[in-house]
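Colleague: can't give you the sequence, but here's the structure:
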């Protein structure tokens, strides 16, 4: 396997690793951490490895150049603390985020191929973490086993020599938006082509090797950022889009009893922006999607530690609060699209939602709407990135006549659209496509789920093993923010 970082960059990574871990016992060597990082970034497609390589050079200069490389673990730690951890400089704070890559190289350590190969994984043993296949489940617990027959087959994906010259409608993106649009259009008799930039990863190809799954299933290996590097934006890059790597949470925009009564009325906000939406029809659409996905509340057993902990904490807080908004805040269990339980596909609460469900239990787009689209004749083209929309004329109002795609072998071709193009590639990717297609002011005023993790040490002797459950099960809607129970497996955390 190729090494994306050259010897000097690898030396910088090693020095940074030894600085971050200088006062901690390492279960693997700093050389092994660097080897892990090399392996992880070798699996990431695109420009991100090169960008990180350039950042390493800048980081080294900021920390003293050759003096940093020769300072030894304690000296490196002192330079990191003085110049990065205590800084208020925005650029230096961005550079300090390299530490998350170092930690990923350490806690993402994986041996061999299978979970059994990692029974004695030294990093997992050091932190007392047990992989799903080796966990002890009690009576009544869902078994950590795979449910078969729910995924798209490889035969459902077009081969490179099967790409059509034209389609009635081209849908860019196979995630929540694109899949539902494609299934609906195909169901009305339109010839639909779905174009997905990422690969097809059915449940049988998904594993609990976090570094491989984040590299393969996420844009930029899970470290896609805004242009100013201030915000990391997670987005799926695979057939099924972000529904493959999300937590399965299904929230309505506005729902009595489950949404705070003082929360922003999004329908009024949309209308004020010049985009009025019929609320009754919108709710009907929600109901149809919920029925197709088999959405139902998470069972308490799946989040028995993390979930009730948040609800009890909020109840204690609200009881002592004089703020009426605290008392009016819904605090309950998420509705999710795992299962449905009646199909024998209840969530096995392994805790790896964000790196894909290897058990075929998540009812994402590849297990629902993409199957519907295929049933009605839609075609799915994977590993094909849309570079821009091709227009019939250059003046407004523009009318799309097709898209230019870049295939996995690097070749480009134009596919004609007889009736139109649907752009549903996610907030950032859609904005980039529209921008490259000559649509100005795209990517401004977009809405993203911005999360601020809050972590705490549990009391000594606490019996909680919150990693033996679903990642997110309960929430509190405060109106102006949402609190969610949450945990991640070692590398993702």
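Modeller: That came in fine, so what should we check first? Bear in mind that the values here come from a model prediction, so they are computed numbers and not experimental data.
Colleague: use CA for all of it now, contacts and neighbours both
Modeller: Noted.
Colleague: Do a quick rundown of the strands in the stretch 151-300 of the chain.
Modeller: For the stretch 151-300 of the chain, applying DSSP state E, counting those that start in this stretch gives strands covering 166-172, 192-195, 296-297.
Colleague: who does the last one touch, helix- and strand-wise?
Modeller: Contact here means 3 or more C-alpha pairs under 8 Å, 6 or more residues apart in numbering; DSSP states H and E; on that basis strand 296-297 packs against strand 335-336.
Colleague: next helix or strand past the strand it packs on?
Modeller: Per DSSP states H and E, the first helix or strand lying C-terminal to strand 335-336 is helix 369-375.
Colleague: Could I get the buried residue list for that next one?
Modeller: Using 16 or more other C-alpha atoms under 10 Å as the test for burial, helix 369-375 gives 369-374.
Colleague: Repeat that for stretch 285-299.
Modeller: 286, 290, 293-299.
Colleague: If we only consider these, which is nearest to residue 135?
Modeller: residue 299 (19.4 Å; C-alpha to C-alpha).
Colleague: Next one: that closest one from residue 347, what distance?
Modeller: Going from residue 299 to residue 347 by C-alpha to C-alpha, to the nearest Å gives 9 Å.
Colleague: and what of residue 402?
Modeller: Separation of residue 402 from residue 347 (C-alpha to C-alpha): 40 Å.
Colleague: on that earlier part again, okay, the strands of the stretch 151-300 of the chain in JSON lines with distance to residue 158 next?
Modeller: Shown next, in JSON lines, are these (distance: least, C-alpha to C-alpha, whole Å):
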{"stretch": "strand 166-172", "distance to residue 158": "14"}
{"stretch": "strand 192-195", "distance to residue 158": "10"}
{"stretch": "strand 296-297", "distance to residue 158": "33"}
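Colleague: ok, second structure coming up, stack it against the first:
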């Protein structure tokens, strides 16, 4: 934002680059690695080939350099050097017997050589992600279908007994769960990338990148203050009608790089939302304030001002009110949480129930793939609609490549 000129934004839709598929050698290595990752891997040449093809297709969600990394990982793991480092046998991985392959892969996973260890874990994550997306596997673990919600399986799922109270985040009493949700019309101000037929150049008072916890709140505050706001979001605009509880499919649609994002060396997985609402659409709703000692450290060591505990307390309180953050009731905890609470209290430790940002949560357990019930008070249902109502424009499926700073006279 500037006093002398509006922010200038230019949107271009680049042509999609279709990368070549994995090479035959890489596919062969992937095929040989599957039984090392999945016990009871799909038997038969056709079933295994299908899983390999699905893995290859899943890589399309990655940027070119990450796709190249996977190809390189398969080249390394399928070659003689990696096998020699693991079991001192100068043979290709595909030529080993099943017992040797499992021993070799297990040693790669714990290898002191970081590149080799990262390559093994990267391929393992890919195979598992794709395997659990297969329809027959999803059905076997309880998925009922896009028009049928999975029934509560354990005591800590579903609405609680009693009468719902406004100061609680959970639903109580009999609740009719929807089986089919019609897609709503696209809200005024939301522009998906497919709607842009030509390059666009426009100005605004403020350009906000991202619609997560930071971007959406910023956009809403500024739009409601009268500024002209443009919001850019790399993910698609999706609603409760899209959140059909198919975990594997939605992970690919709602997470950055299809749920396969990692650090550059592939050693750490980065679970980051890539949809309108950002990670607030797919997180587990725990509302934690920045601890006072961290705020004090920022002030004393980093020179941050305006964010002391005293100054931030009303800010936290305001946001908590706006997203209906309230404590999880005592009778809403799972068995695991109950053990932690009761154990800590019996030891005399200080323990408290967490706050979550929800209204009438039915405890279905699918928080990580979007809330079908709109109970989760993510920015998708709170601050993004507020920004749009105040006149903001949201460009979805719009990736920001660079930011140029220009001086205006």
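Modeller: Looks like it arrived, so ask away. Being a predicted model, the structure only gives us computed values, none of them experimental.
Colleague: Could you tell me the TM-score of the two chains?
Modeller: With the length set by TM-score structural alignment, normalised by the length of the second structure, the two chains reach a TM-score of 0.76; 355 aligned residues with a C-alpha RMSD of 3.3 Å.
Colleague: Looking at the buried residues of helix 369-375 of the first structure, spot the one nearest residue 10 of the first structure.
Modeller: residue 370 (42.1 Å).
Colleague: Report the contact partners of the residue mapped onto that closest one from the second structure.
Modeller: Under the alignment (TM-score structural alignment), residue 370 of the first structure pairs with residue 384 of the second structure. Contact analysis of residue 384 of the second structure by C-alpha atoms under 8 Å, 6 or more residues apart in numbering lists 211, 216-217, 219-220, 277.
Colleague: that older thread, and the strands of the stretch 151-300 of the first structure, which is most packed in?
Modeller: Of all these, strand 192-195 carries the top mean neighbour count, a mean of 27, counting by mean count of other C-alpha atoms under 10 Å.
Colleague: how about that strand, which residues of the second structure does it hit?
Modeller: Strand 192-195 of the first structure maps onto residues 229-232 of the second structure, going by TM-score structural alignment.
Colleague: what's next to that stretch, contact-wise?
Modeller: Contacts of stretch 229-232 of the second structure (C-alpha under 8 Å, 6+ apart): 204-211, 219, 222-223, 391-396, 398-400.
Colleague: Between the strands of the stretch 151-300 of the first structure, which one is closest to residue 303 of the first structure.
Modeller: Closest of the strands of the stretch 151-300 of the first structure to residue 303 of the first structure is strand 296-297, at 11.5 Å (criterion: C-alpha to C-alpha).
Colleague: Give the aligned range of that closest one in the second structure.
Modeller: The aligned range for strand 296-297 of the first structure is 326-327, by TM-score structural alignment.
Colleague: Give me the mean distance between the matching stretch and the first structure.
Modeller: Taking mean C-alpha distance after the TM-score superposition for the first structure, the mean distance separating stretch 326-327 of the second structure from the aligned residues in the first structure is 1.4 Å.
Colleague: Can you check the distance spanned by stretch 78-95 of the first structure, start to finish?
Modeller: With C-alpha to C-alpha as the measure, stretch 78-95 of the first structure spans 16 Å from end to end.
Colleague: How far does that stretch sit from its chain's centre?
Modeller: In terms of C-alpha atoms, centre = their mean, to the nearest Å, the centre of stretch 78-95 of the first structure is found 27 Å from the chain centre.
Colleague: Any idea how many residues pack against residue 265 of the first structure?
Modeller: By other C-alpha atoms under 10 Å, the residues close to residue 265 of the first structure number 11.
Colleague: nope, residue 111 of the first structure is what I meant
Modeller: 15.
Colleague: That one: what's its closest spatial neighbour, skipping adjacent residues?
Modeller: Sequence neighbours aside, residue 118 is the residue nearest to residue 111 of the first structure in space, at 5.7 Å (criterion: C-alpha to C-alpha, 6 or more residues apart in numbering).
Colleague: what does residue 324 of the second structure give?
Modeller: Computed as C-alpha to C-alpha, 6+ apart, the closest residue to residue 324 of the second structure that is not its neighbour in sequence is residue 357, at 5.4 Å.
Colleague: In the first structure, what sits opposite the one you found in the alignment?
Modeller: Using TM-score structural alignment, residue 357 of the second structure sits opposite residue 337 in the first structure.
Colleague: can I assume that match is in contact with residue 367?
Modeller: No: look at residue 337 of the first structure against residue 367 with C-alpha atoms under 8 Å: they stay out of range, at 10.7 Å.
Colleague: and those two? which has more neighbours close in?
Modeller: Applying other C-alpha under 10 Å to residue 337 of the first structure and residue 367 shows that residue 337 carries more neighbours, namely 25 against 21.
Colleague: what sits against the more buried one?
Modeller: 248-250, 293-296, 362-364.
Colleague: and what of residue 109 of the second structure?
Modeller: Listed by C-alpha under 8 Å, 6+ apart, the contact set of residue 109 of the second structure reads 116-118, 120-121.
Colleague: From those residues, keep the buried residues only.
Modeller: 116-118, 120-121.
Colleague: Nearest to residue 342 of the second structure among these?
Modeller: Taking C-alpha to C-alpha as the measure, residue 342 of the second structure lies nearest residue 121 of these, at 36.6 Å.
Colleague: Helix, strand, or coil at the closest one?
Modeller: Under the three-state scheme (DSSP: H, G, I helix; E, B strand; the rest coil), residue 121 of the second structure adopts helix.
Colleague: Which residue is the nearest non-sequential neighbour of it?
Modeller: Spatial nearest neighbour of residue 121 of the second structure, excluding adjacent residues (C-alpha to C-alpha, 6+ apart): residue 109 at 6.3 Å.
Colleague: roughly how far apart are the one you found and residue 115 of the second structure?
Modeller: For residue 109 of the second structure, the distance to residue 115 of the second structure (C-alpha to C-alpha) stands at 11 Å.
Colleague: Show me what residue 283 of the second structure lines up with in the first structure.
Modeller: Using TM-score structural alignment, residue 283 of the second structure pairs with residue 246 in the first structure.
Colleague: Helices of the second structure, start to end?
Modeller: Taking DSSP state H as the test, the helices found in the second structure are 24-37, 45-58, 64-78, 80-87, 98-109, 114-131, 135-140, 215-224, 247-254, 292-302, 309-322, 335-346, 383-389.
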